[in-house]
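Trainee: got a sequence here, can you build the structure:
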Amino acid sequence: MKAVLNGVVIAEADKDDLVRIEGNWYWPPVAVAKGALVESATPYTCPWKGEAQYFSVRAGEHEHTDRAWSYPTPHSSAVTRVGADFSGYVAFDRAVQIAD
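Mentor: All right, here's what the predicted structure looks like:
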C-alpha cells in the first residue's frame, strides 16, 4: 500500500504490515519516507490510546502542518484492544491518499 500526498509517496508497505485503528491505517516507522515527517508541537491525548505525537508532512517542496500522528508509547490496554503493538506507527489524515 502507498500513502500519497500531492503526488509524492510518503509511505509504502505491505498491507499485512499495517495496523487499522478507527478507520485509519497505521504505518510502521520504517515504511515512512526518510525526511517526510517533521515533529509538531501540537498536543493531543486520546482517552484510550494515550499521548500522541503530531507531525507535519513534507511532500516535495511543501510542508503540510499536522497531517500525521503517532502514539510512541500507547497504553498497554490500547495494544491489547487493537491486538497489535502499534507503538511509533504513523497514521495520516484524510488529505493523504491511501492506495492499494
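Trainee: alpha carbons only for contacts and neighbour counts from here, please
Mentor: Fine.
Trainee: need the contact list for Ala41.
Mentor: Residues in contact with Ala41 (Cα atoms under 8 Å, 6 or more residues apart in numbering) are Tyr54.
Trainee: return the distance of it relative to Tyr54.
Mentor: Ala41 is 7 Å from Tyr54, where distance means Cα to Cα, to the nearest Å.
Trainee: same question for Ala36.
Mentor: 13 Å.
Trainee: who has more neighbours, the two?
Mentor: Tyr54 (24 against 17; other Cα atoms under 10 Å).
Trainee: and the residue of the chain most remote from its centre, how far from Arg67?
Mentor: Here the centre of the chain is the reference, and by Cα atoms, centre = their mean the most remote residue is Glu61, at 20.3 Å. Per Cα to Cα, Glu61 is found 15 Å from Arg67.
Trainee: next, the second sequence, to be compared with the first:
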Amino acid sequence: MMQAIWNGTVIAESETTVIVEGNHYFPEASVKGDHLRHSDTTSFCGWKGDCGYYDVVVGEDVNSDAAWVYREPYPKAEKIAGHIAFWKGVKVRQA
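Mentor: So this is what the prediction gives:
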C-alpha cells in the first residue's frame, strides 16, 4: 500500500499506483478530496499533455500546487488518466 503524506496527514492511499518518471500517480478515488483545492496553475508536457494542479490543504496549512493531474493525457501517457501525483514536500511511501 502506497501513501501520500503531508503535515502528518494521509492525503492518498492505494494498492495500485502508476509509476511514471519516478512519481507515483494515485487513482483519483484514492485521494482524499477534502485535502485538495483546485489551483489555476497549468503546465504542459510534450509527451503527457496539459497538466492541472491542486493545492494540498491540511488544517490551516496550504502547500500550493503540490498535486498534479493530467485529465486528458496523450496516448503515450494514457495510463495516468484519472490519477494524481504529488511533490513539494508531500512524502510518498510504502505503508
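Trainee: look up the closest residue to the residue nearest to the spatial centre of the second structure, ignoring the ones flanking it.
Mentor: Nearest to the geometric centre of the second structure sits Ala85, at 2.4 Å (Cα atoms, centre = their mean). Take Ala85 of the second structure and drop its neighbours on the chain: the residue closest to it by Cα to Cα, 6 or more residues apart in numbering is Tyr25, 4.5 Å away.
Trainee: secondary structure element holding the one you found?
Mentor: Assessed by DSSP states H and E, Tyr25 of the second structure sits inside strand 23-27.
Trainee: again with Val4 of the first structure
Mentor: Using DSSP H and E, Val4 of the first structure falls in strand 2-5.
Trainee: beyond that strand, next helix or strand please.
Mentor: Following strand 2-5 of the first structure in sequence order, the next helix or strand is strand 8-12 (DSSP H and E).
Trainee: quick revisit: can you give me the buried ones in the helix or strand that the strand holding Tyr25 of the second structure is followed by?
Mentor: Downstream of strand 23-27 of the second structure, the first helix or strand assigned by DSSP H and E is strand 36-45. Across strand 36-45 of the second structure, burial judged by 16 or more other Cα atoms under 10 Å covers 36-37, 39.
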